[in-house]
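S.K.: model this:
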Amino acid sequence: MTRLTRRRFLRDATLGGGALAAPWLPAWAQPVSAGIAAPLPTVSGTDIALTVAHQMMTIDGKPSHAIGINGTVPAPLIRLKEGQTVRLTVTNALDEETSIHWHGLLVPFQMDGVPGISFPGIPARTIFTYEFPVIQAGTYWYHSHSGLQEQMGHYGPIVIDPAGPDPILSDREHVIVLSDHSPLHPHAIFRKLKLQGGYFNYQKQTLGGLLAGRDQPAGERRMWGGMRMDPTDVSDVTGATYTYLVNGHGPADNWTALFTPGERVRLRIVNAAAMTNFNVRIPGLTLTVVQADGQNVKPVAVDEFQIAVAETYDVIVEPTEPLAYTLVAEAWDRSGMTRATLAPRVGMTAPVPALRKRPLATMKDMGMGMHGMAGMDHGAMGSDMTGMTGMDHDATKVDSVPEVCLPEHAAMGHCKPGRPLGGDPAMPGMSDAMRDVSNAPGLPRTPTVQTVAPMPVDRTGEPPQGLDDAGHKVLVYRDLVALARNPDLRAPSRQMRIHLTGNMERYMWAFDGVKLNEVKAPIPFRHGERVRVTLVNDTMMAHPIHLHGHFFELVTGHGNHAPRKHTINVAPGGTATFDLTADAVGDWAFHCHMLYHMHAGMMQVVTVRPEVAFLERDSGAAA
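M.R.: Okay, here's the model as predicted:
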């Protein structure tokens, strides 16, 4: 064990401007290299060749095994033009099946790239060609949907330039892909999570801290103890095994984005991590958010934002001085970070802030709504206070949308005829924090429904978990306003509720208590129908939920300029509501984008069929 003394600390700090390593420092605080300013390799045109293969990559000077594309991790930047048609020929050089999903791209469902849902997959040592028209612009990404290959490096960015003038003006741009990498094989990580959900949580509360009551009020400590969970379990997989990367480089590699003072610099930021939400900031610079999930939004100036797994954000920064700035991407549980440098020339560095205090889950993260209501008789209050969650929504729509349990949903076990989809769990008076899920109508009594949030509330107006006391402006979903008028202004004809459920002790995750391998039928939509979907998070972890093949409009009070997204991060114990136009016929994956949550069962299939298909099916059933 290396013994840290004041003299040694001062000596290594003095030498820190070079490349000498200080083994007692965490990865993000290690002395950095002279800097790597190379942009990502780029492919473009109408015919693009991609080869998926095993490779080695070097992170902070250490070799590590990976799966890459065309010999790089991340995979090459694919640069396309709105209005073109592209053919992407994928050679699978692996000894196992692979696939590529074009995350956020609106493509025919046969080209969506999800084995077993939209195509058979790409068998080992074979070739498959994707071909589709490019009908949108913006920042997106692509990744494997086979096994756990995404964790090993099988991901890359996509930039689509608009057919006409770009409303976002900039002098220079950089694509920044954030990710997490572990020397452990992803299946080994998953096995450890199945054995112990908090296996990688090295930030657990100490006995001394619990006794002293430094971290939480006594009542909250008792409730967490009753659930046999630790409020520091914010992230399943942490910096205990992960190194966090920028464009495939670790924090000591010092990946550098160059600028000339006075330029408007566009940063296209993609979160391609398997399990990590990142808190992003650049001390000394304001971040002006101009795009979310590839869709232009009215500019909003912030000091920091959280980018959930699978989201993309484009921001503008305007450095006016010839100084270096540190781009900080801190893991949401504060177990580590990655960093990059913005500078006028290679070799410059700026101070790297220390990791901030770890966040702790609260009573609100248990789905108890307002802190002061935890001791009330929730049974007397009835449902999950749907009316309260809708107060800040577009009042012209919320109250007029009927909750309907269609026969096809009832057949799936999502709801009972005459009840809202997913149910409104009326909770009995709570004696402790473990809810009796047998009293939750509409949710099956399965091991995957460990807890039910008694009072979930819409949290899209709150800073993400751990950032409520950041001391500066943090982006919230309600800050996002679409730059252009929404394409479909119809009010939804019906609404549905889907519960995000889980069992942390057994590491099981599901929608409405039903894991993917237990689903009897897909979630059906009629082609062209407009539906309001409310996601209710009954777990104490955030879930970035992604729907393939569609964009949806967040119901956050912005009317016909509601922000359009393909991924929404649902806060612990909270709800999020969106309006969806089912305008793409086919079968589409619908899942949590936390890779191991999806792998453990939090995934289903949405099927969109023409009205005639529903009529023929119903008439056949009647006969």
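S.K.: for the rest of this, base every contact and every neighbour count on C-alpha atoms.
M.R.: Fine.
S.K.: in the top helix by length along the chain, what counts as buried?
M.R.: Longest helix in the chain by number of residues (criterion: DSSP state H): helix 611-622. Neighbour counts over helix 611-622 (16 or more other Cα atoms under 10 Å) mark residue 614 as buried.
S.K.: what lies in contact with it?
M.R.: Residues outside helix 611-622 that contact it (Cα atoms under 8 Å, 6 or more residues apart in numbering): 526-527.
S.K.: now swap in stretch 248-257 and tell me
M.R.: In contact with stretch 248-257 (Cα under 8 Å, 6+ apart) are residues 27-38, 58-61, 73-74, 174, 177-179, 243-247, 337-343, 346.
S.K.: now the second one, please; I'll put the structures next to each other:
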Amino acid sequence: MTTSPASLPALDRRALLRGAGLAGAGLGLAAWMPAWAQPVSRGIAKPLPELSGDSISLRVAHETVKVDGRQAHVIAMNGTVPAPLLRLREGQTVRITVDNGLDEETSLHWHGLLVPFQMDGVPGLSFPGIPARSSFTYEFPIQQSGTYWYHSHSGLQEAMGHYGPIVIDPRGADPIACDREHVVMFSDHSFVHPHTLFTKLKQEPGYYNRQKQTLVGLLGGKDQKHADRLEWARMRMDPTDILDVTGAAYTYVVNGYGPQDNWTALFKPGERVRLRLINAAAMTIFNVRIPGLTLTVVAADGQPIRPVAVDELQMTIAETYDVIVTPTKDRAYTIVGEAIDRSGMARATLAPREGMAGGVPPLRQRSLLTMADMGMGAMDAPGGHAGHDMAGMDMPGVDMPAMDHDAGAAAPTEHGSAGGSGHSMKMRDGANAPQVVLGPGVQTIAPMPMDRTGEPGVGLEKVGHKVLVYRDLVALDRNPDVRGAAREIELHLTGNMERYMWSLDGQTLSEARTPIPVRTGERVRMTLINDTMMNHPIHLHGHFFELVTGQGDHSPRKHTVNVPPGGKVSFDVTGIYGDWAFHCHMFLHMHAGMIRVVQVRDAGDPA
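M.R.: Sure, this is the predicted structure:
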């Protein structure tokens, strides 16, 4: 997105229809195709605006830009969405002055950067925020290299375009060699204000789901069988409920450009091209592939890994991946960012010359959630339950209204204590998670959550090619802290989709009386259990953690991890002094309450 009117000519529907009359019915029909499938190519081939040096200035303000030819209201920095690329170098100290031109508070969080907590940019936690019509200067040393990004942590500004990429060059030689590189920043843009999106979801959680099961799907054998549909209806759950906000409301963009805009990255045949992939979306997980090219993944969340060759990867919100591609043919390739629910697509082009466009594949058939996604273990046969008898299960739609919420909830336990020793197959049994506060915001507790780090992600189980999984990631260098964890902190990701309520351990940030306590330098294992049917990308500010995936002292180091429905993820982390936000990066989930504070204090300080 840019404020330059010359860069994106407005789409003239009458002109298109006149051209259709001359060129034939095929082109006429194309005008009504979804944006990602339009044959129109404007071949942008323009780099992102870039800022570097020890002193950088950014101005935040309301702007009007064009996305796929439509006027859009955004919150931009220095007049662009995304904000300028910040090109920094490991070892420097940078001063970034942010001038707030808004009539409300703003902020900037440096996602994935190791900074003093006072510079982390979370209003009310690490600093007071940047008041309207004022400025603030962030100053911090650059202690790392790799691909990162920055965004607002105030209100819903990030969802309106208040984000940008960061590339940090290493102090010495880069371990990842390439001939050329491009930043490819995926996001979702809505012409509807994010507060309206949130209100609609509170009123009807499936408001934007236009892919529900139909009678045609039943008769055609494409969706669930009748008996399975009845079971899911009895549970008041929808197996097509994969994304809260879908392509019905979003235009999916690459570097701010929509599918019709066709942002283009250039290459010369035979070059090693490094693509720095960033998911800056508010609510969208993307399945990324380039048909005709192998993606060699060389870094995850900015940290180098042993190269892994894949055909596709699922990139959750706030993650970054660096991939190497080596196109040898003199042709255009399509960079595909398909929404996880397959309701829409971000599309860009990798080409040897401007004005080219590769073929755009059709959206694949949307998938259905299974009983495994409900935390019922590996019951993932088509149709949902693999023949398991569900008669004895506590179905929220039947038993929950009659349940005494207070009687069923054990008192919250100390973080780090073990959960319930026994597990029932009831779907809202407090004994399975005694630290969870059972209230109206907790619809289910997963009876049999399982480690799904070896799975490719929702919708990619049967694509027929290699998909990246977390267990493929192996750190290039030995981890800096290889101590075992001294204790474990178990947290449940909880929610009630019917009421659009989200929390951790059944409590929102305002309801939780105390932060999660960790000592400076303490080695802690955190285990996240997803009791809901939605994916949750969880981000810990100010830290890297090591995923527990069997890679020993070369465990992958990340700052964000996706916890799939009914899934369980563990990571080890070493406490760094400060107060740090810990939250779901589904922006509206965090807005609804799925956020806590990790408070790290020295051994001599009070708990």
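S.K.: the contacts of stretch 248-257 of the first structure in strands, which ones?
M.R.: 58-59, 174, 177-179, 243-246, 337-343 (DSSP state E).
S.K.: of those, grab the buried ones for PyMOL.
M.R.: The following PyMOL command selects only the buried members of these, with burial defined by 16+ other Cα under 10 Å:
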select buried, resi 59+174+177+178+179+243+244+245+246+337+338+339+340+341+342+343
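S.K.: if you skip the residues just before and after it, what's nearest to the aligned residue in the second structure for residue 235 of the first structure?
M.R.: Under the alignment (TM-score structural alignment), residue 235 of the first structure maps onto residue 243 of the second structure. In space, and not counting its chain neighbours, residue 243 of the second structure is closest to residue 341: 6.2 Å by Cα to Cα, 6 or more residues apart in numbering.
S.K.: how about the one you found, what's its partner in the first structure?
M.R.: In the first structure, residue 341 of the second structure lands on residue 333 (TM-score structural alignment).
S.K.: its match touches residue 234, doesn't it?
M.R.: Yes: applying Cα atoms under 8 Å, one finds residue 333 of the first structure in contact with residue 234, separated by 5.8 Å.
S.K.: find the residues that touch each one of the two.
M.R.: Shared contacts of residue 333 of the first structure and residue 234, defined by Cα under 8 Å, 6+ apart, are found at residue 359.
S.K.: and these two? Which one has more around it.
M.R.: Taking other Cα atoms under 10 Å, residue 333 of the first structure and residue 234 do not tie; residue 333 has more neighbours (29 against 24).
S.K.: distance of residue 573 of the first structure from residue 447 of the first structure?
M.R.: As judged by Cα to Cα, to the nearest Å, residue 573 of the first structure and residue 447 of the first structure stand 18 Å apart.
S.K.: equivalent analysis for residue 212 of the first structure, please.
M.R.: Taking Cα to Cα, one finds residue 212 of the first structure at 35 Å from residue 447 of the first structure.
S.K.: who has more neighbours, the two?
M.R.: Using other Cα under 10 Å as the criterion, residue 212 of the first structure and residue 447 rank with residue 447 on top: 16 against 11.
S.K.: excluding chain neighbours, what is closest to the more buried one?
M.R.: Using Cα to Cα, 6+ apart, the nearest residue to residue 447 of the first structure is residue 503, at 6.7 Å.
S.K.: could you measure from that neighbour over to residue 388 of the first structure?
M.R.: Where residue 388 of the first structure is concerned, residue 503 of the first structure sits at a distance of 27 Å (Cα to Cα).
S.K.: who has more neighbours, those two?
M.R.: Ranked by neighbour count (other Cα under 10 Å), residue 503 of the first structure and residue 388 place residue 503 first, with 19 against 14.
S.K.: so what corresponds to that one in the second structure?
M.R.: That one, residue 503 of the first structure, aligns with residue 496 by TM-score structural alignment.
S.K.: surely that match meets residue 441?
M.R.: Yes: counting by Cα under 8 Å, residue 441 is a contact partner of residue 496 of the second structure at 5.0 Å.
S.K.: residues touching the spatially most central residue of the second structure, list them.
M.R.: Centroid-nearest residue in the second structure: residue 317, 1.0 Å away (criterion: Cα atoms, centre = their mean). Residues near residue 317 of the second structure by Cα under 8 Å, 6+ apart: 279-285, 537, 585-586.
S.K.: redo that, cut-off 7 Å
M.R.: For residue 317 of the second structure, the contacting residues are 279-281, 284-285, 537, 585-586, by Cα atoms under 7 Å, 6 or more residues apart in numbering.
S.K.: any idea how far it is from residue 277 of the second structure?
M.R.: 11 Å.
S.K.: also residue 92 of the second structure?
M.R.: 24 Å.
S.K.: between the two, which is the more surrounded one?
M.R.: Remark: of residue 92 of the second structure and residue 277, residue 277 carries more neighbours, 25 against 14, as counted by other Cα under 10 Å.
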